[in-house]
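**Student:** For reference, the sequence and a predicted model appear below.
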Amino acid sequence: MLKPYASQPMETRGRLYTETLSTFRSPFQRDRDRIIHSSAFRRLKHKTQVFVEHEGDYYRTRLTHSIEVAQVARTIAGALGLNEGLAEAIALAHDLGHSPFGHTGEDALVELMAPYGGFDHNAQALRIVTKLEKHYADFDGLNLTWESLEGIAKHNGPIIGPYADPKKHPADAPLPYVLQEVNDQFDLELHTFASAEAQVAAIADDVAYNHHDLHDGLRAGLFTADDLMELPLTGPAYEEVDRLYPDLDPNRRDHEALRRIFGYMVEDVIAIANNRLSSAMPETAQDIRDMDRTIIRFSKPFFQNLKAIKRFLFKRMYRAPSVVIERKRVTGMVNALFPLFMQQPELLPKEWRQEIDLAQSDTDLARIVLDYVAGMTDRFAIQEYERLFNK
């Protein structure tokens, strides 16, 4: 049974293009299924989080990360009486707009697109689900519900207004052009917080990457279990495992410790959310949106402990010498491919030529090139670079 403040599927604000209801699936379940069957979702298999796609079969990709986020989102949403289908749909879609080479590729495209309206991976995800997926007879995109589009756009918080994060969204900065286009068609109420389900998807993202980046960093040899013994949360987790399972095989020891950290995070979120919901007593999903802060978050002490882990990961993993070297290499690829396609758009595949013919300015062309480059997988970007520059 859904709580009154959950997003009720039969009260959806609808789709941009009207469709008949599905016989067996709610509107939000239908959104989830369309995302899973999209081309962009399949491409996440060869887009990486931290490591480049070819570096190892065991490291997380955007696809495995999105599946893990969806699993966490379902668990939290179910425990809180929220709509699991909507939380899962937003979780599965939240990384669709990421470029090749993780945040390294995104940073490069942000600079390259600065003269042409910028680049933001959340906005690019909206562009994918509203325009770039071209499979249906009646519309471009996936024609998702308003609630799913809202969740993709602002699961990390309001974009404009008094509650927007000024570091991410300066008050005097224009909206990313993609976000502006979608919002003009289908007002996403960018000044409010998102639904509780979207907030769950956002916190599930934090849970998943805090857990799996520790695991991937250990596997890559960037740090050791002894290093993690010195940190809050991870140290007590290892101590508990050592007490219960003396002389456990190192791989099993790591797994047992990290799964406990995973559990700590989920339990903290659920406990704090239940307390906040009991105190605020929201009666509708809109009441959640109209609050002055997120309702789904970590407790303050727990969040401080997570910040210590994030600082450790930033130094030992995200800025590890081997990772930095690879970042420079793949940044060079993106910085070479983008201007080449701007100068010679005829190099783009045939199916993109019609879009190019309609371009009326350098900005129009840059946005087409962005759609193409941002949609590349790590593997394809490397192949294209080798083909075009190492003849």
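**Tutor:** Arrived safely.
**Student:** make it CA atoms for all contacts and neighbour counts henceforth
**Tutor:** Fine.
**Student:** and residue 178, how far is that from residue 358?
**Tutor:** Using CA to CA, to the nearest Å, one obtains 18 Å as the distance from residue 178 to residue 358.
**Student:** Correct me if wrong: residue 94 contacts residue 122.
**Tutor:** Yes: assessed by CA atoms under 8 Å, residue 94 is found in contact with residue 122 at 6.9 Å.
**Student:** okay, and the common contacts of the two?
**Tutor:** When contacts are counted by CA atoms under 8 Å, 6 or more residues apart in numbering, residue 94 and residue 122 are jointly contacted by residue 152.
**Student:** how about the strand or helix carrying residue 328: buried residues?
**Tutor:** Residue 328 is part of helix 321-343, with elements assigned from DSSP states H and E. Buried residues in helix 321-343, counted by 16 or more other CA atoms under 10 Å: 323, 327, 330, 331, 333, 334, 337, 338, 341, 342.
**Student:** Export the residues you listed as TSV, with columns for distance to residue 136.
**Tutor:** Supplementary listing: the buried residues of helix 321-343 in TSV, determined by distance: CA to CA, whole Å:
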residue	distance to residue 136
323	40
327	37
330	34
331	35
333	33
334	31
337	30
338	29
341	28
342	29
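**Student:** for these, which one is nearest residue 383?
**Tutor:** Using CA to CA, residue 333 is the member of the buried residues of helix 321-343 that sits closest to residue 383, with 10.3 Å.
**Student:** Please compare the first structure with the one that follows:
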Amino acid sequence: MTDAHALAVFAVRAETSRGRLHPEPEAIGRSPFQRDRDRIIHSSAFRKLQYKTQVFVNHEGDFYRTRLTHSIEVAQIARSCARALGLDEDLTEALALAHDLGHPPFGHAGEEALAQAAAPFGGFNHNAQSLRVVTLLESRYAAFDGLNLTWETLEGLAKHNGPLPHPPAYVADYDARHPLDLGNFASAEAQLASLADDIAYHGHDIDDGLRAGLFDFGDIAHLPIVGAALADAGRASLDMPPPRLRHETIRRVINALISDLLAASRSRLAALAPGSADDIRRAKTAVIAFSAAVADANQAIRAFLFARMYRHWRVNRMTSKARRLTEELFRMFHGDPGLLPNEWRARAGEPGSARAAMIVADYIAGMTDRFAMDEHRRLTDIAISG
């Protein structure tokens, strides 16, 4: 638990939490945000992340990141930065661990396919799905659906990318029952968790891309931040083997991004001089941020990864199959909800309806890569029993 005396004045404080939608007695020895983190870690959705694609489909190799290892890396970066800025570490960690709970199988390919298939019925959004998971779909408690997380954690999940003047349907519906102040920024803890996500995937996607041979050291030498990190790593040992050079480079990239984030955020905080967490929420711009130069560098890194990794022909082949498989699962289940397992079929309603589309999207989004492929085979291979 974060020491209350070490918290900055603008940090969220556990003792003034706005509580839970369904009141519960608090746990002795654990803050409300520690309890949120523990509920997230013990959830079914969190465990499934170990078999959900980050970039490479799970069976492509044991060393590539999955949604689970990505989430753990985000949490490590976020918690370390939270301590440096005097923020509540437990809330920051909870948000980092929960931010990808709504991702469907097969990474962004699966999300794009599900969003397109569900577009006539309201679409699909993984951030909204994360909120749906923790407020509705997890069914572990007798007294309520979801995990009954604190207001502060739900606010941070809903506003993962900033204020939501036009929220997705489920976020708007939930906000009508339990207002999350969608028009303002989230807490500094939530803003930090979001940027820790950027730092983690820049680092590990370069690492995985090098490991997979999608590009080499020469290809990244021109990139801002990355090129300087590579050169500095090379100077550490003139005969360093490639695996060590890769690791030495990546840790320097992550360190450079973290150092800039902390310096830029401290500067913004000093200029705003917030006296409370609500002052952070009411600010006109985000207060946890990179400097302008590093924000531009991040865009250049992102553009490189998009062109040389996410659209590499080897990745394109995987994503093409993943999109097709996801679309076919949606079409089959939506057209005939009788194919769904009993607990899902009972909620799906009429074939082709908006209700069926929502339930089918929930079902598919909750699948791991492996289960989605197995389910597709069960539905399309007449030699396999149901």
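**Tutor:** That came through, no problem. Since we're looking at a predicted model, the values are computed, not measured.
**Student:** Need the TM-score from the superposition.
**Tutor:** Structural agreement between the two chains, given as a TM-score (TM-score structural alignment, normalised by the length of structure 2), stands at 0.96; 377 aligned residues with a CA RMSD of 1.2 Å.
**Student:** hang on, the earlier thing: what sits up against the helix holding residue 328 of structure 1?
**Tutor:** Surrounding helix 321-343 of structure 1, the residues in contact under the criterion CA under 8 Å, 6+ apart are 50-52, 101, 104-105, 108-109, 112, 317-318, 347-348, 365-366, 369-370, 373, 381-382, 385.
**Student:** Same check on stretch 49-68 of structure 1?
**Tutor:** The set of residues external to stretch 49-68 of structure 1 that reach it, using CA under 8 Å, 6+ apart, is 41-48, 91-95, 101-103, 208-209, 212, 216, 318, 323, 326, 378-379.
**Student:** In structure 2, what range does it match?
**Tutor:** When structure 2 is aligned by TM-score structural alignment, the counterpart of stretch 49-68 of structure 1 is residues 54-73.
**Student:** Pull up the distance across the matching stretch, start to finish.
**Tutor:** Distances were taken as CA to CA; on that basis the terminal residues of stretch 54-73 of structure 2 are 12 Å apart.
**Student:** Likewise for stretch 339-352 of structure 1?
**Tutor:** The straight-line separation of the ends of stretch 339-352 of structure 1 (CA to CA) is 16 Å.
**Student:** equivalent range in structure 2 for it?
**Tutor:** So stretch 339-352 of structure 1 is aligned with residues 331-344, judged by TM-score structural alignment.
**Student:** likewise stretch 312-328 of structure 1?
**Tutor:** Residues 304-320 of structure 2 are where stretch 312-328 of structure 1 lands, counting by TM-score structural alignment.
**Student:** Run the chain-centre distance for the matching stretch.
**Tutor:** Computed by CA atoms, centre = their mean, to the nearest Å, the separation of stretch 304-320 of structure 2 from the middle of its chain amounts to 20 Å.
**Student:** So what touches stretch 374-388 of structure 1?
**Tutor:** Stretch 374-388 of structure 1 has contacts (CA under 8 Å, 6+ apart) with 40, 43-44, 46-48, 52-54, 97-101, 333-334, 336-337, 373.
**Student:** what do you get for stretch 207-216 of structure 1?
**Tutor:** Taking CA under 8 Å, 6+ apart as the criterion, the residues outside stretch 207-216 of structure 1 that touch it are 58-60, 65, 68-69, 72, 254-255, 258-259, 261-262, 265-266, 310, 313.
**Student:** Can you select the buried ones from those residues in PyMOL?
**Tutor:** The buried subset of the contacts of stretch 207-216 of structure 1, as determined by 16+ other CA under 10 Å, is captured in PyMOL by this line:
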select buried, resi 59+60+65+68+69+72+254+258+261+262+265+266+310+313
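**Student:** Show me the contacts of stretch 207-216 of structure 1 that map onto strands.
**Tutor:** Assigned to strands by DSSP state E, none of those qualify.
**Student:** Which of the contacts of stretch 207-216 of structure 1 fall in helices?
**Tutor:** When DSSP state H defines the helices, the subset of these inside them is 65, 68-69, 72, 254-255, 258-259, 261-262, 265-266, 310, 313.
**Student:** so can I have CSV of the residues you listed showing distance to residue 188 of structure 1?
**Tutor:** Supplementary listing: those in CSV, determined by distance: CA to CA, whole Å:
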residue, distance to residue 188 of structure 1
65, 26
68, 27
69, 23
72, 25
254, 43
255, 41
258, 37
259, 37
261, 35
262, 32
265, 30
266, 29
310, 31
313, 34
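**Student:** which of those residues lies closest to residue 236 of structure 1?
**Tutor:** Where these are concerned, and distances follow CA to CA, residue 236 of structure 1 has its nearest neighbour in residue 261, at 9.3 Å.
**Student:** Residue in structure 2 paired with the closest one?
**Tutor:** With TM-score structural alignment as the criterion, residue 261 of structure 1 lines up with residue 253 in structure 2.
**Student:** for residue 29 of structure 1, same thing?
**Tutor:** Taking TM-score structural alignment as the criterion, the aligned counterpart of residue 29 of structure 1 in structure 2 is residue 34.
**Student:** same question, residue 194 of structure 1
**Tutor:** Taking TM-score structural alignment as the criterion, the aligned counterpart of residue 194 of structure 1 in structure 2 is residue 186.
**Student:** and the gap between the aligned residue in structure 1 for residue 363 of structure 2 and residue 387 of structure 1?
**Tutor:** Across the two structures, residue 363 of structure 2 finds its equivalent in residue 372 of structure 1, going by TM-score structural alignment. Distance, residue 372 of structure 1 to residue 387 of structure 1, by CA to CA: 16 Å.
**Student:** Give me the most central residue, structure 2.
**Tutor:** The C-alpha lying nearest the average C-alpha coordinate of structure 2 belongs to residue 100 (CA atoms, centre = their mean; 3.0 Å).
**Student:** Would you mind measuring from the match of residue 261 of structure 1 to residue 223 of structure 2?
**Tutor:** 11 Å.
**Student:** Using neighbour counts, pick out the buried residues of stretch 156-173 of structure 2.
**Tutor:** Within stretch 156-173 of structure 2, the residues that count as buried by 16+ other CA under 10 Å are 156-160, 162-164, 167-168, 170-172.
**Student:** how about those in JSON lines, adding distance to residue 134 of structure 2 and secondary structure?
**Tutor:** Shown next, in JSON lines, are the buried residues of stretch 156-173 of structure 2 (distance: CA to CA, whole Å; DSSP: H, G, I helix; E, B strand; the rest coil):
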{"residue": "156", "distance to residue 134 of structure 2": "12", "secondary structure": "helix"}
{"residue": "157", "distance to residue 134 of structure 2": "10", "secondary structure": "helix"}
{"residue": "158", "distance to residue 134 of structure 2": "11", "secondary structure": "helix"}
{"residue": "159", "distance to residue 134 of structure 2": "14", "secondary structure": "coil"}
{"residue": "160", "distance to residue 134 of structure 2": "14", "secondary structure": "coil"}
{"residue": "162", "distance to residue 134 of structure 2": "19", "secondary structure": "coil"}
{"residue": "163", "distance to residue 134 of structure 2": "20", "secondary structure": "coil"}
{"residue": "164", "distance to residue 134 of structure 2": "19", "secondary structure": "coil"}
{"residue": "167", "distance to residue 134 of structure 2": "17", "secondary structure": "coil"}
{"residue": "168", "distance to residue 134 of structure 2": "16", "secondary structure": "coil"}
{"residue": "170", "distance to residue 134 of structure 2": "12", "secondary structure": "helix"}
{"residue": "171", "distance to residue 134 of structure 2": "12", "secondary structure": "helix"}
{"residue": "172", "distance to residue 134 of structure 2": "15", "secondary structure": "helix"}
